[in-house]
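Participant: The following block contains a protein sequence and its predicted model.
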Amino acid sequence: MAGFVLAMANFIVVLDLTIANVSVPHIAGGLAVSVSSGTWVITSYAVAEAICVPLTGWLAGRFGALRVFLFSISGFALFSALCGLSGSLGMLVLFRLGQGFCGGPLMPLSQTLLLRIFPKEMHSRAMAMWAMTVVTAPIAGPIIGGWISDNWSWEWIFLINVPLAIPIVLGVAALLRGAETPTRKLPIDTIGLLLLVTWVGAFQMMLDLGREEDWFSSTKIVILACTGAIFFAAFVIWELTEKHPIVDLKVLRHKGFSAATLSLMIGFGTYFASVVVIPQWLQTSMGYTATEAGFVMAFGGVLAVAASPLVPALMQKFDPRLLVFVGILWIGFCSWMRTYWSTDSTFWIVSMPQLLQGLGVSLFFVPLTTISLAAVNIEETATASGIANFGRTLAGALATALVTTYWNDSGRMDTAEMVGTLNGAEQLSNTLQQQGFSAEQAAATIAQIVQQQGLAVGTTHLFGVAAIVLVVAAMTIWIAPRPPKDMKPQAGH
């Protein structure tokens, strides 16, 4: 029962990463902001989570894993309620930051407490139950988020966390009373933490504001870029020389871990960005409801759930690097399939790459985790897992900002090119006017058609670039040495 409660805590955190994706147009409309500004709701949560994950080990050692877990899940519920009560984008982003800070420790701490309460011979079964929440939440998230946005209002995608979190808090407090971990006074790398928050925050703000501020023609963007670069350099130097670093970068000396983390960041960032773009395109250009877009996105988890139990057996027969290589290439192939999308694409044409992509995702994550953790010393495992989590989450947030900017710019450029080569516009305008449209209404209708076509072409261009990036991510895994054959498959990041 305690294992189920812990797994559910992880479920609602992973759910919150995907539940907002299909609701961005609804949130943007409700708060009277652009859809591209609405993506701040996603990136702010991801960045806060990325910053907090490396702190989890220190917090658990200083205050106890159970105490930190209860504080985090309670804070997650509180900030979820505040997100649902937000009346402006600024308030929502602020409370999403709080939600991310509280949600960040829940994934690693749920693993820690599971391994603490289950006997060693049941660890693999406990981790399997935990892992199922990671693969089922991305299926449920888009469907639940879409249905709530269409039938209730976007606020409920956050408010729904409160009744889910309360039983988890009560269950953990009652069932895990004797499972607290030992604590000790630990020094905290305050300067490292400040440097981390500053460079990540500056870099993310630069990416989020860049398109609206016309990038480096804006003094604000130049200042943010310089701040991010300077503080990043200072962060790296400080962490490499600090006795108790907040992020122990020395673990990157292991070639296998560095290669696996690089592959994870490029692959996951590109994959996660597509998860953000597709539901926006379906709703803003293809006339899909949030629920319908949610069903399209949910297909991505179906084969991942079906194939994941087979991966450990495949890892015993094949080089894990080969599985990762094939998995990322397969995701790249699915991205290439999307270059054939158009405004005439049916539901199944749009859904098919999502469905097939699940096979690649299952071959990607578990072997990659094994390769990265096999490359480090046993005492460095927790640190390595924290850095990989940090890199994965940060890559998703940064890629989202970059991809949405490229997508919007590409759509505008393709629309402008179409306007210059438009055929039969005058004839179509006359036909519309004969059907009762005014000249202005006919012109607006034609402009809307051209804009939809331009965004569709821009979308196919984006996925063409994504396919190339994923091929690069697949190649990087071969930098890593082959892990030992007796290495057991690890739980996912």
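Facilitator: Thanks, I have the structure now.

Participant: all contacts plus neighbour counts: C-alpha atoms, from now on.
Facilitator: OK.

Participant: How about the contacts made by the nearest residue to residue 479 once chain neighbours are set aside?
Facilitator: Sequence neighbours aside, residue 259 is the residue nearest to residue 479 in space, at 5.8 Å (criterion: C-alpha to C-alpha, 6 or more residues apart in numbering). Residues in contact with residue 259 (C-alpha atoms under 8 Å, 6 or more residues apart in numbering) are 372, 476-480.

Participant: The structure to be compared is supplied as follows:
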Amino acid sequence: MTAPQPLQPLEGRTRLIATVALSFATFMNVLDTTIANVSLPAIAGDMGVSPNQGTWVITSFAVANAISVPLTGWLTQRFGQVRLFVASILLFTLASFLCGLSTSLPMLIAFRVLQGFVAGPMIPLSQALLMSSYPKEKVGIALAAWSMTTLVAPVMGPILGGWISDNMSWPWIFYVNVPAGLIAAWVVWGIFKTRETATRKLPIDAVGLVLLIVWVSALQLTLDKGKELDWFNSMEIVALAATAFMGFCFFVVWELKEPHPVVDLTLFKLRNFTVSTIAISLGYGLFFGTVVLMPLWLQQYMGYTSTWAGLATAPVGILAIVLSPIVGKNLHKFDARYIASFAFVVFALASWMRSHFTIQADFWSFFAPQFVQGAAMATFFIPLVSISLSQMKPERIPSASGVSSFVRITFGAMGASVFTTLWENRASLHHARLAENISALQPVAANTLTQLQASGMSEQQSLGLIERLLSQQAFTLAADELFWLSCMIFLVLTATVWFAHPVRGGKMAAGGGDH
């Protein structure tokens, strides 16, 4: 076993370059969770599939990423943090290149699975390496630098993806990772190669890994295919749901008894870790569901191009970028639970503002709630990560970060599937109700048809336009309902964080030990 060496914090320019390189690698990873969102219509059209089938491009990455994240702890002990992190960047870069070369949807999904799987260790390891580069009194600044990448990347993804789709071609949303990945890997290796962590050979929990893959994959397939197969009226969905449930139960029992588990469930004995993981995962699931829903709605029913759909979501990054360093620098002065509660209240406010969207909403109507939500994003990750790691010994941070990221990413993938499914189901219901009032015997409808035909439209064209208006109204009403539901859940999450012990500056306040 390699003898452990105490690591001193980095200083000055070296620490700044290291922070930028680690953050950039994380940015590249998180960017790929959303960069394809506004490109789905282009990808689906190019490959001859529906936009709904195209959502597999998003969820396949998220599920594979979620499955591999918990392996971070075992892989770190086997190969070392630095070697594993650099290898993940290089493999992620290769997988991105292969995604760009894809010529069919199954081929693209396969490479997205590979891309998500090799990217798993990147986020938890970037966090661990970054925290080891800073002195303890500046941990808040380190967390702020790290969280800005996880905040800004989901915002930049739709903007960059939209511009590339409109002005180049969709494969370039993956090709952009190639030079970025190579540069990040080179810089990180140059700075951290002498700061490798201790390694030891541990047996791999093969049974736990197989069970993890089975139940997570079955759960995501249930969510993704449910809307196509009429949910539990389909024996395939029943079988998938049963597999997910039984696989999860066997997984929990096995992991609790396994001496070297693939997922260290004993972390959930720590109250702060459990509370923080629940809060951050549910919050991220709601946030990511919105991130997927907004571009689809704007492009399919509000007439936005990919570029403008991306720009409509961009204002969320303004306050996130401005406030994150301030929050990180002053985190030690406040109880982290107050800051997290503020985040959920602002998330709820932004969702409430969105719940009033109409088909007449203009660009600035979308700007306001997106701008407001930036304040929530700046105060969301930093305090909750601080609470999560407040009881952790340094050697458990990679494993804890991996488990927390696994749950968060899984909920993000679930949020995307649940939001799009509920959106379509509620829209179908609203469409049916609206269509009941459209008939030749209904005066307003008859008058509208007459006016449209008088303007030069044929009867078929007039009916087609009315159908388009009905769909636009139905999907807008459905989106409003989901935003309102999100508002209510965010308000409930405001109270959730208060089950954690008080935390200041990444450490528990006096008297806050677990019992």
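Facilitator: Done, it's in. A quick note: this is a predicted structure, and the numbers were derived from the prediction, not measured.

Participant: on that earlier part again, need the counterpart of the residue nearest to residue 479 of the first structure in the second structure.
Facilitator: Superposed on the second structure with TM-score structural alignment, residue 259 of the first structure falls opposite residue 275.

Participant: That match and residue 268 of the second structure: what is the separation?
Facilitator: Using C-alpha to C-alpha, to the nearest Å, residue 275 of the second structure is found at 9 Å from residue 268 of the second structure.

Participant: Tell me where the stretch 351-493 of the first structure has strands.
Facilitator: Using DSSP state E, counting those that start in this stretch, no strands are assigned anywhere in the stretch 351-493 of the first structure.

Participant: all helices for it, in order.
Facilitator: In the stretch 351-493 of the first structure, the segments counted as helices under DSSP state H, counting those that start in this stretch are 381-420, 425-434, 439-476.

Participant: One more: the stretch 1-150 of the first structure?
Facilitator: Here the stretch 1-150 of the first structure has its helices, by DSSP H, counting those that start in this stretch, at 2-19, 24-30, 35-38, 40-52, 56-63, 65-84, 89-103, 106-117, 123-151.

Participant: So for residue 460 of the first structure, which of those helices sits nearest?
Facilitator: Nearest to residue 460 of the first structure among the helices of the stretch 1-150 of the first structure is helix 35-38 (18.2 Å), distances taken as C-alpha to C-alpha.

Participant: according to the alignment, the closest one goes to what range in the second structure?
Facilitator: So helix 35-38 of the first structure sits over residues 51-54 in the second structure, by TM-score structural alignment.

Participant: re the thing from before, redo the helices of the stretch 1-150 of the first structure as CSV? Include mean neighbour count and distance to residue 339 of the first structure.
Facilitator: Below are the helices of the stretch 1-150 of the first structure laid out as CSV (neighbours: other C-alpha atoms under 10 Å; distance: least, C-alpha to C-alpha, whole Å):
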stretch, mean neighbour count, distance to residue 339 of the first structure
helix 2-19, 22, 23
helix 24-30, 21, 23
helix 35-38, 20, 22
helix 40-52, 25, 25
helix 56-63, 19, 41
helix 65-84, 22, 36
helix 89-103, 23, 33
helix 106-117, 20, 35
helix 123-151, 21, 23
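
Participant: looking at those, which is closest to residue 214 of the first structure?
Facilitator: helix 35-38 (14.0 Å).

Participant: which helices and strands does the closest one pack with?
Facilitator: helix 24-30 (3 or more C-alpha pairs under 8 Å, 6 or more residues apart in numbering; DSSP states H and E).

Participant: go with 10 Å
Facilitator: helix 24-30, helix 89-103, helix 190-210, helix 255-284, helix 381-420 (3 or more C-alpha pairs under 10 Å, 6 or more residues apart in numbering; DSSP states H and E).

Participant: hmm, who's touching it?
Facilitator: Contacts of helix 35-38 of the first structure with the rest of the structure, by C-alpha atoms under 10 Å, 6 or more residues apart in numbering, involve 20-21, 23-29, 31-32, 89, 92-93, 208-209, 211-212, 280, 284, 401, 404-405, 407-408.

Participant: chain center to that helix, what's the gap?
Facilitator: Between the centre of helix 35-38 of the first structure and the centre of its chain there are 16 Å (C-alpha atoms, centre = their mean, to the nearest Å).

Participant: Give me the mean deviation of that helix from the second structure.
Facilitator: On superposition with the second structure, the mean distance recorded for helix 35-38 of the first structure (mean C-alpha distance after the TM-score superposition for the first structure) is 1.7 Å.

Participant: how far does stretch 130-145 of the second structure stretch from start to finish?
Facilitator: End-to-end distance (C-alpha to C-alpha), stretch 130-145 of the second structure: 9 Å.

Participant: and residue 403 of the first structure, what does it touch?
Facilitator: 207, 269-270, 273-274, 276-277, 409, 462-463, 466.

Participant: which of those lies closest to residue 79 of the first structure?
Facilitator: Nearest member of these to residue 79 of the first structure, counting by C-alpha to C-alpha, is residue 276, at 22.4 Å.

Participant: Which residue in the second structure aligns with the closest one?
Facilitator: Under TM-score structural alignment, residue 276 of the first structure pairs with residue 292 in the second structure.

Participant: For residue 414 of the second structure, see how far away its match is.
Facilitator: To residue 414 of the second structure, residue 292 of the second structure is 11 Å away according to C-alpha to C-alpha.

Participant: Likewise for residue 337 of the second structure?
Facilitator: When residue 337 of the second structure is compared with residue 414 of the second structure (using C-alpha to C-alpha), they lie 26 Å apart.

Participant: between these two, which one's more packed in?
Facilitator: Taking neighbours as other C-alpha atoms under 10 Å, residue 337 of the second structure and residue 414 compare with residue 337 leading, 25 against 22.

Participant: Give the aligned equivalent of residue 294 of the first structure in the second structure.
Facilitator: Residue 294 of the first structure maps onto residue 310 in the second structure, with residues paired by TM-score structural alignment.

Participant: give me the number of residues near its match?
Facilitator: 28.

Participant: ok but it is inside a helix, no?
Facilitator: Yes. The assignment for residue 310 of the second structure by DSSP: H, G, I helix; E, B strand; the rest coil puts it in a helix.

Participant: do you know how far the residue nearest to it when sequence neighbours are not counted is from residue 35 of the second structure?
Facilitator: Leaving aside its sequence neighbours, residue 310 of the second structure sits nearest to residue 159 (C-alpha to C-alpha, 6+ apart; 4.0 Å). Distance, residue 159 of the second structure to residue 35 of the second structure, by C-alpha to C-alpha: 8 Å.

Participant: same thing with residue 173 of the second structure?
Facilitator: Distance from residue 173 of the second structure to residue 35 of the second structure, by C-alpha to C-alpha: 7 Å.
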